[in-house]
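Colleague: got a sequence here, can you model it:
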Amino acid sequence: MDDIVRQALAKWPNVPHCYGWLGLDARGNWYMRDDRMQAAGPFPQSKGSLLRHEKLVEFIHRNYDHDDRGQWFFQNGPQRVYVELEAAPFIWRIDADFSVSAHTGRAAVPHACFTDEAGRLYFDCDVGFGLVHTLDVAQAAEAIEQGRWTPAEVQSSELPVRFGFIASPAAAKAAA
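Modeller: Coordinates of the predicted model:
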């Protein structure tokens, strides 16, 4: 977390949390969801505006974390902005040497590999759970053929409970 964010939290500890305004899609893209987009439907059916500002995206990546309930958020100064997840908290990228990193740039070590009923590939890594980016599935398939990873089958509906994340903090808040 950035020092400026820590300082803001100390100065203003009771800023209300924000729900429904930020989404992470299955390709690691961030979307800003204003009131109109939220009224149009849940994420990802109603995505919002793709964030393209490089420095803003880097700031989000540095301040992306989760709470003890498994809700992922971006700590924006004193305000916690909860993230709507299309697939999982992380989107994994795989390099030519089969090293793995998150959409945030953070290096990761896979502990387990899974495929769901739609053929999507996931890793449970030392830093968390995530979906392999569609552009890297061929690279992952090569590693699987080499015996580096052995996928187990899983139902996508079971992923949030099994791996401890909440895909829609806004829906969880509304249901509470």
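Colleague: from here on, contacts and neighbour counts on C-alpha atoms
Modeller: Fine.
Colleague: which residue, other than its chain neighbours, is closest to P78?
Modeller: L9 (4.4 Å; C-alpha to C-alpha, 6 or more residues apart in numbering).
Colleague: wait, D25
Modeller: Excluding its sequence neighbours, the residue lying closest to D25 (C-alpha to C-alpha, 6+ apart) is E86, at 4.9 Å.
Colleague: give me the neighbour count for the one you found.
Modeller: The tally of other residues near E86 (other C-alpha atoms under 10 Å) stands at 19.
Colleague: now it: how far from A167?
Modeller: Separation of E86 from A167 (C-alpha to C-alpha, to the nearest Å) stands at 7 Å.
Colleague: and if you look at A88?
Modeller: Separation of A88 from A167 (C-alpha to C-alpha): 7 Å.
Colleague: any common contacting residues for the two?
Modeller: By C-alpha atoms under 8 Å, 6 or more residues apart in numbering, A88 and A167 have these common neighbours: P160.
Colleague: would you do the same for the sequence below? I want to compare the two.
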Amino acid sequence: MEDWALRAMARWPNVPALFGWLSLDRRGRWRIRGELISRPQITDTFDRNYAADEHGRWYFQNGPQRGYVQLETAPLVLRAEAETLRTHNGLAVASPTAAWLDEDGGLWLATEHGPAALSDQEAEWLLVHLHGAQGPVEEAELATALALPAGSRTDLWLKWGELALPLHRLTRAEAPQVLGFAAEPQPLPGEKTSERAPD
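Modeller: Here you go, the predicted structure:
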């Protein structure tokens, strides 16, 4: 969180939160009311001031006001840079603790930065790093893994660098509960909300 945002929060601690305006799509792109934000100055500010509250609701801290974010997939969207996975807001992933495959073959990770999903544009990276019994995953092994019911451990592993994580199955619908985040944040009872962002 940047200093200017922390100072604004300290000066105006009770500004009502904003819901339903901001979203993050499955490729890690910010949107306001469905419209893609393309200006780097704005997206960079969003990236630097993005966090989660104690209820698993992710938000952008806009000065003294929190704008809660609706999530198309996970709170953090991963992109591959050679052998590094990096979140949409620029954080390198070094020590994930668990990994899952959803019904579409999408990868989900519990990372040191929070719940994450690999961008759907990174399928090639995923296939390189999925391993079965004899090495790189075979098509039949992947099909068998994806046919397993949610909650099952597959025979596949995610391997890159020194890391090797067993892959479990989950469905997209249950991912928020399994990974502990709110895909569509809602106000808590008694929480003050606003209809508009501050000027």
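Colleague: give me the secondary structure label for L56 of structure 1.
Modeller: Under DSSP: H, G, I helix; E, B strand; the rest coil, L56 of structure 1 falls in the helix class.
Colleague: just give me the neighbour total for the counterpart of A99 of structure 2 in structure 1.
Modeller: Using TM-score structural alignment, the partner of A99 of structure 2 in structure 1 is C113. By the criterion of other C-alpha under 10 Å, C113 of structure 1 has 22 neighbours.
Colleague: where's C113 of structure 1, which helix or strand?
Modeller: Element membership of C113 of structure 1 [criterion: DSSP states H and E] is strand 110-115.
Colleague: residues making contact with that strand?
Modeller: By C-alpha under 8 Å, 6+ apart, the surrounding residues in contact with strand 110-115 of structure 1 are 100, 121-126, 149-154.
Colleague: mark which of these are buried, thanks.
Modeller: Among these, the ones that count as buried by 16 or more other C-alpha atoms under 10 Å are V100, L121, Y122, F123, D124, C125, W149, P151, V154.
Colleague: what does L159 of structure 1 correspond to in structure 2?
Modeller: The alignment partner of L159 of structure 1 in structure 2, by TM-score structural alignment, is A175.
Colleague: burial measure for that match, as a count.
Modeller: Neighbour count for A175 of structure 2, taken as other C-alpha under 10 Å: 20.
Colleague: which SS class is it?
Modeller: What three-state DSSP gives for A175 of structure 2 is helix.
Colleague: the helices in structure 2, which residues?
Modeller: 3-11, 40-48, 123-129, 139-147, 175-179 (DSSP state H).
Colleague: buried stuff in the first one?
Modeller: Buried positions in helix 3-11 of structure 2, judged by neighbour count with 16+ other C-alpha under 10 Å: A5, L6, M9.
Colleague: the closest residue to the second one other than its chain neighbours and R26 of structure 2, how far apart?
Modeller: Read it as L6 of structure 2. Computed as C-alpha to C-alpha, 6+ apart, the closest residue to L6 of structure 2 that is not its neighbour in sequence is G63, at 7.4 Å. Distance of G63 of structure 2 to R26 of structure 2, given as C-alpha to C-alpha: 26 Å.
Colleague: can you check A117 of structure 2 too?
Modeller: Using C-alpha to C-alpha, A117 of structure 2 is found at 8 Å from R26 of structure 2.
Colleague: try Y59 of structure 2
Modeller: 16 Å.
Colleague: what is the burial count for W72 of structure 1?
Modeller: With neighbours defined by other C-alpha under 10 Å, the count for W72 of structure 1 comes to 25.
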